[in-house]
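**Q** Sequence and predicted model, in that order:
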Amino acid sequence: MEPLFEEYGVSIPEKDWESMITVPASIEEAYAAGVDAEEKNIAMYESFLNKDLPDDVKDVFERLMNASDRHLTAFERQVDGTGCGSGTCDGTGYGNGYKTGTCNGMQRETGNNGAGGRAMGCQGTGTCTL
């Protein structure tokens, strides 16, 4: 985002970000906090996109909102217990939540997944040891 700030002459906010972080007491609280944060992010980006903005700025907000939507899905799956936490991953896109670990065979995919996205997890046949 720094190039957009520079292009439009906007100062980058300076905050003590570390003082704003609260470490959840459990992984379940972290998942719930993730759901809450992504819902707020999506609402924020939607409000920005309702304004008259330059195309490049709209594009960035749309990409960020789409990423937040995917993150929200992953956090929700962890909260309701349907995320991929262990065992076999079938590699059906974002369908199994957050996946990372050691994959055997041809399952590993790391890199760009669509515009501004990031894919990391299992793909194809075989198993992924998480």
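**A** That came in fine, so what should we check first?

**Q** all contacts plus neighbour counts: C-alpha atoms, from now on.
**A** Fine.

**Q** For burial, what's the neighbour tally of residue 6?
**A** Neighbourhood size, residue 6 [other Cα atoms under 10 Å]: 11.

**Q** tell me the SS of it?
**A** Judged by DSSP: H, G, I helix; E, B strand; the rest coil, the three-state class of residue 6 is helix.

**Q** Can you mark which positions in the longest helix seen in the chain are buried?
**A** When the chain is parsed with DSSP state H, its longest helix is helix 55-79. Buried residues in helix 55-79, counted by 16 or more other Cα atoms under 10 Å: 57-58, 61-79.

**Q** Okay, one more to line up with it:
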Amino acid sequence: MYGAVRAKLDKNPTLENMLIYAIEDEYLARTEYELALKALGDEKPFNSIINSEVHHINWLKELMQKYNVEIPDDKSLEYLKEPLSLDEALEYGIHAEIENIDMYERFLSLEIPDDVRGVFKKLRDASKGHLLVLKNRKEAKQTNA
């Protein structure tokens, strides 16, 4: 288990664990979009979302350094597979963004430092934007089919 899925099982996460689950989930997102681009070519919206994921990882790394949390290796490729179609890639992305939003909503309901809260809010809001873009792309594809 990795990222948001692992976070769901932790009923009382520490700040350290929240940061680890968050970076794991951002690793997953980046790798998922990399796999979509590899399988499908320069396909929207994956080509634009992937840059955001790199920033998200860097924000979390900064927090982890500040709070002396060891930055875990990226093992996301062990949990993902290359999508076989645009539909499959969109479904993967939609599901992942929903899980990501849920994880951050939960973390934001807990007592956490203000700087961590600020980053988690930015990450949650970015995922909400990504989810909307993915859903719109799926809808447009169905309309044009």
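**A** Here it is on my side, so go on. Computed from a predicted structure; not experimentally measured.

**Q** equivalent range in structure 1 for stretch 128-137 of structure 2?
**A** Under the alignment (TM-score structural alignment), stretch 128-137 of structure 2 falls on residues 69-78 in structure 1.

**Q** After superposing, tell me the mean distance of the matching stretch to structure 2.
**A** For stretch 69-78 of structure 1, the mean deviation from structure 2 after alignment is 0.5 Å (mean Cα distance after the TM-score superposition for structure 1).

**Q** now the strands for structure 1?
**A** Counting by DSSP state E, structure 1 has strands at residues 102-103, 108-111, 119-122, 128-129.

**Q** closest one to residue 51 of structure 1 among these?
**A** Residue 51 of structure 1 lies closest to strand 119-122 among those, at 30.5 Å (Cα to Cα).

**Q** Kindly name the residues of structure 2 that line up with the closest one.
**A** Going by TM-score structural alignment: strand 119-122 of structure 1 matches no residues.

**Q** mind checking how far that strand is from the chain centre?
**A** 13 Å (Cα atoms, centre = their mean, to the nearest Å).

**Q** same question, stretch 38-56 of structure 2
**A** Counting by Cα atoms, centre = their mean, stretch 38-56 of structure 2 comes out at 12 Å from the chain centroid.

**Q** Give me the buried positions along stretch 26-45 of structure 1.
**A** If you call a residue buried by 16+ other Cα under 10 Å, then stretch 26-45 of structure 1 has these buried ones: 30-35, 38-39, 41-42, 45.

**Q** Which of those residues fall within helices?
**A** 30-35, 38-39, 41-42, 45.

**Q** Between the residues you listed, which sits nearest residue 83 of structure 1?
**A** residue 31 (11.0 Å).

**Q** what lines up against the closest one once you look at structure 2?
**A** Residue 31 of structure 1 is assigned residue 90 in structure 2 as its aligned equivalent, the criterion being TM-score structural alignment.

**Q** Test my guess that that match contacts residue 136.
**A** No: using Cα atoms under 8 Å, residue 90 of structure 2 is not in contact with residue 136, being 10.0 Å away.

**Q** Could you check how far the nearest residue to residue 11 of structure 1 once chain neighbours are set aside is from residue 20 of structure 1?
**A** Distance criterion Cα to Cα, 6 or more residues apart in numbering; nearest residue to residue 11 of structure 1, sequence neighbours excluded, is residue 5 at 6.5 Å. Going from residue 5 of structure 1 to residue 20 of structure 1 by Cα to Cα, to the nearest Å gives 23 Å.

**Q** between these two, which one's more packed in?
**A** residue 5 (12 against 8).

**Q** doesn't residue 12 make contact with the more buried one?
**A** Yes: counting by Cα under 8 Å, residue 5 of structure 1 touches residue 12, with 6.7 Å between them.

**Q** sorry, back to before: aligned to the residue nearest to residue 11 of structure 1, what sits in structure 2?
**A** Residue mapping for residue 5 of structure 1 onto structure 2 gives residue 64, with TM-score structural alignment as the criterion.
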